[in-house]
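> All I have is the shape, not the residue letters:
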């Protein structure tokens, strides 16, 4: 285990040194100093902040100041809208609304970077080669698996975990409850993934939902049964899910790839755990963050240059070493990254096969209504009615 993590640390250091030595194209020669403000959520890994620090070291007269905005995924638009910034680090679900309300301007992608197709699609400006925001890191729902006997271990799916829960012990935890805005979005993603595990036509590759009431009832029936009989751990949010997985030594968990490295390292120290593995879901929900230029920025050219530095292939490889799911094909096929992070290919397949949430400027209201109806159905036993379909359809027109 020590050798594995020493190799990862060495790789991160090597990538950092390599970026500094090959970034001449990102130097600014202006004499007067300016400051770019980057509005973003928290970064528990430190990887994003390291990239910003590298930019600042290269460009003493064009400094990036990070303004961390305390917001949930659901209220990011409102919180960011109250923040004056030159660059926004947007969750993918908010890009359509920022674009529709004229808060951001399109960007020509100048990097020699091959974006994974689903990641590019959610950022594109329709009918052009431009992007509304440049992908910074990707994300996708994954299945975590505690391995106790490697010879007897095999991957599972959400569908098979629910089926096994009917008669066996409780082995699975997911973000299957919500207590408000901070946990609503994780709940929505998990419910969509469980529905997709039963019926792939519930949400298509373009983020278009089915409006068939019977289809939704059937797709959510196994999950509703498991929750009501307490055959799964229904946690509120990613943190509570990870704590339940560790505290109760559960076999399986649904979470995001960035959780893998710290969790695997901690769990390997336990005598009853050989390792933690992650597997792709048949159809996971696509997530991630992207960098956009604020329409009212006084320094658009500088902001664009900074975004290209922070999202270019070397930056993608560095973020990958910190546990993020990369956006570019080059990071996934890098030999050093593949050796240090054996799970990387599985993350790529998961991202490539993922489904986006509805790509709509009214997404936040959709998610609120969707979470309200499905939580009452799953936890309180309320039947899904035609009002569920009416409510979600009305905001996605």
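Yep, it's here. Note that the structure is predicted; figures quoted are calculated from it, not measured.
> alpha carbons only for contacts and neighbour counts from here, please
OK.
> Show me where the stretch 151-300 of the chain has its strands.
Ranges of strands within the stretch 151-300 of the chain are 172-177, 233-236, 252-255, 275-280, 286-294, based on DSSP state E, counting those that start in this stretch.
> can I assume residue 67 sits in a strand?
Yes. Using DSSP: H, G, I helix; E, B strand; the rest coil, the secondary structure at residue 67 is a strand.
> Provide a list of residues in contact with it.
Going by CA atoms under 8 Å, 6 or more residues apart in numbering, residue 67 touches 37, 38, 39, 40.
> would you list those residues in TSV and tack on secondary structure and neighbour count?
Listed next are the contacts of residue 67 as TSV, based on DSSP: H, G, I helix; E, B strand; the rest coil; neighbours: other CA atoms under 10 Å:
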residue	secondary structure	neighbour count
37	strand	19
38	strand	25
39	strand	23
40	strand	22
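> Can you add distance to residue 23 and give those back as JSON lines?
Written out in JSON lines, the entries for those read as follows (distance: CA to CA, whole Å):
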{"residue": "37", "distance to residue 23": "21"}
{"residue": "38", "distance to residue 23": "20"}
{"residue": "39", "distance to residue 23": "24"}
{"residue": "40", "distance to residue 23": "24"}
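> Grab the two from these that are most spread out in space.
Of all pairs drawn from the contacts of residue 67, the one with the longest distance (CA to CA) is 37 and 40, at 9.6 Å.
> Name the residues contacting each of these two.
Going by CA under 8 Å, 6+ apart, residues that sit against residue 37 and also against residue 40 are 66, 67.
> Tell me, how many residues neighbour residue 358?
Using other CA atoms under 10 Å, the number of residues around residue 358 comes to 20.
> mind checking how far it is from residue 204?
In this structure, residue 358 and residue 204 are 9 Å apart, going by CA to CA, to the nearest Å.
> Next: residue 6.
If you go by CA to CA, the gap between residue 6 and residue 204 works out to 41 Å.
> And here is the other one:
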């Protein structure tokens, strides 16, 4: 049996079942991992991972480095709970590596929680590069992408869609039968739902006004411009033309129940019961998680080796096979990966035009302000966005405190 055939068979099995064993070495160049003597067990703090990608990569590392296996601390509860647990463990000297949500990189860097990581030459998507690199001309990174992510439109029915025009305004209208057909994360219930709501709001605003959020993270300070940008979404909410879900999982369940369009992340594609097209948004919001070396790490050399291994192109093939979006552009050149997962080409196009959220140490305060002001604006007939909204978000994102 030839190696290409083995890799193809393995990929097919992973895509179908989500299971990875030691056979994951078929995704590595030459079909083998290489080991070298290392001391110390890297202590990794991370959120939960429903895809199995992280466990697969850690398993590959542990198999090749039995004397330097990863000591994993997994935090349930969502993005905010993960961030808080990581801060506590860093302050207590109880962690070497944190698997950061992309929105927390700037805060952790500015607070002095992270060490810079120097990498061999790698090619990331422009938006990914911008968020992670210490400086535009440096080879040093505050955190190294484990996986990327980008908001996309899932569609069972593409007839009638003009694919060269913004998609969201087209699908937030009822169908010919007068039935709502779109579901997104538009009804936050808890603090952990805030981020899902904010990225949806930003994508809808960008679909109407591409300048509402600039590539450098600058947001418009004109409340009238925000009202106009969100007017199509607001009209759809007020007329019950859309279905509003709390989070990504609820959105997927409602979509599976019979709706024809949803906004979600690519990882939700695997396992859908029906044939679905995955369509790039002209300005999908960039997401992802990244591995960072903490400033007071006890196992620096081993932790750096693990970070480089877990974020390499070979490891990104494994994460892709589990449904996550690779951050390295070269991962999308693997013909066997594309054969097993043809939708990766559309994920690639979405990442090429993705828009990062404001890269600011107080990003979470910005997100809270968006929720407080925009949620009532969308749902109340007399709701308005005033100068209080734009003053708060622009003050929160003060460039002097970036």
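Yep, that arrived. A quick note: this is a predicted structure, and the numbers were derived from the prediction, not measured.
> From the contacts of residue 67 of the first structure, pick the one nearest residue 115 of the first structure.
Distances from residue 115 of the first structure to those, taken as CA to CA, are shortest for residue 40 (21.7 Å).
> My guess is the closest one contacts residue 86. True?
No. Applying CA atoms under 8 Å as the test, residue 40 of the first structure and residue 86 come out as separate, 11.2 Å apart.
> At which residues are the helices of the stretch 51-200 of the second structure located?
Here the stretch 51-200 of the second structure has its helices, by DSSP state H, counting those that start in this stretch, at 53-64, 79-91, 105-110, 126-132, 168-171, 194-208.
> re the thing from before, and residue 6 and residue 204 of the first structure? Which one has more around it.
More crowded of residue 6 of the first structure and residue 204, by other CA under 10 Å: residue 204, with 16 against 12.
> Make sure that one is actually in contact with residue 353.
No. Applying CA under 8 Å as the test, residue 204 of the first structure and residue 353 come out as separate, 11.2 Å apart.
> Neighbours of the equivalent of residue 36 of the second structure over in the first structure, how many?
Alignment note (TM-score structural alignment): residue 36 of the second structure maps to residue 28 of the first structure. Close neighbours of residue 28 of the first structure, defined as other CA under 10 Å, add up to 14.
> Skipping adjacent residues, who's closest to residue 28 of the first structure in space?
With CA to CA, 6 or more residues apart in numbering as the measure, residue 59 is the residue that lies nearest to residue 28 of the first structure, at 6.1 Å, once sequence neighbours are left out.
> Over to residue 319 of the first structure?
In this structure, residue 319 of the first structure finds its nearest non-sequential neighbour in residue 47, 5.7 Å apart by CA to CA, 6+ apart.
> Please report the distance of the counterpart of the one you found in the second structure from residue 311 of the second structure.
Residue 47 of the first structure is assigned residue 53 in the second structure as its aligned equivalent, the criterion being TM-score structural alignment. Residue 53 of the second structure sits 12 Å away from residue 311 of the second structure, going by CA to CA.
> from what I can see residue 134 of the second structure touches residue 140, true?
Yes. With contact taken as CA under 8 Å, residue 134 of the second structure and residue 140 are classed as touching, separated by 5.7 Å.
> okay, and the common contacts of those two?
Taking CA under 8 Å, 6+ apart as the contact rule, the neighbours common to residue 134 of the second structure and residue 140 are residue 116.
> Compute the first-to-last residue distance for stretch 194-208 of the first structure.
Counting by CA to CA, the length from the leading to the trailing residue of stretch 194-208 of the first structure is 16 Å.
> so that stretch aligns onto which residues of the second structure?
Aligned by TM-score structural alignment, stretch 194-208 of the first structure falls on residues 204-218 of the second structure.
> List the buried residues for the matching stretch?
Burial within stretch 204-218 of the second structure, assessed by neighbour count using 16 or more other CA atoms under 10 Å, is assigned to 204, 205, 206, 207, 208, 210, 212, 213, 215, 217, 218.
> which residues sit against stretch 215-228 of the second structure?
Under the criterion CA under 8 Å, 6+ apart, residues 205, 211-213, 355-359, 384-387, 389-391, 394 lie in contact with stretch 215-228 of the second structure.
> Pull out the buried members of the residues you listed.
Taking 16+ other CA under 10 Å as the criterion, what is buried in the contacts of stretch 215-228 of the second structure is 205, 212, 213, 355, 356, 357, 358, 359, 384, 385, 389, 390.
> Which residue comes closest to the second one once chain neighbours are left out?
Think residue 212 of the second structure. For residue 212 of the second structure, the closest residue by CA to CA, 6+ apart turns out to be residue 220, at 5.3 Å.
> what do you get for the fourth one?
When the adjacent residues along the chain are set aside, residue 355 of the second structure lies closest to residue 285, with 5.0 Å between them (CA to CA, 6+ apart).
> residue contacts, the one you found?
Taking CA under 8 Å, 6+ apart as the contact definition, residue 285 of the second structure lies against 150, 151, 199, 202, 203, 354, 355, 356, 357.
> Apply 6 Å and report the result again.
Neighbour list for residue 285 of the second structure: 150, 151, 354, 355, 356 [criterion: CA atoms under 6 Å, 6 or more residues apart in numbering].
> Throw the residues you listed into TSV and include distance to residue 268 of the second structure, thanks.
As requested, those are exported to TSV (distance: CA to CA, whole Å):
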residue	distance to residue 268 of the second structure
150	12
151	11
354	18
355	20
356	20
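> Relative to residue 237 of the second structure, which of those is nearest.
The shortest gap between residue 237 of the second structure and any of these belongs to residue 151, at 19.9 Å (CA to CA).
> For that closest one, what is the corresponding residue in the first structure?
Aligned partner of residue 151 of the second structure by TM-score structural alignment: residue 141.
> Also residue 70 of the second structure?
Using TM-score structural alignment, the partner of residue 70 of the second structure in the first structure is residue 64.
> And for that match, the neighbour number?
For residue 64 of the first structure, the tally of surrounding residues (other CA under 10 Å) stands at 21.
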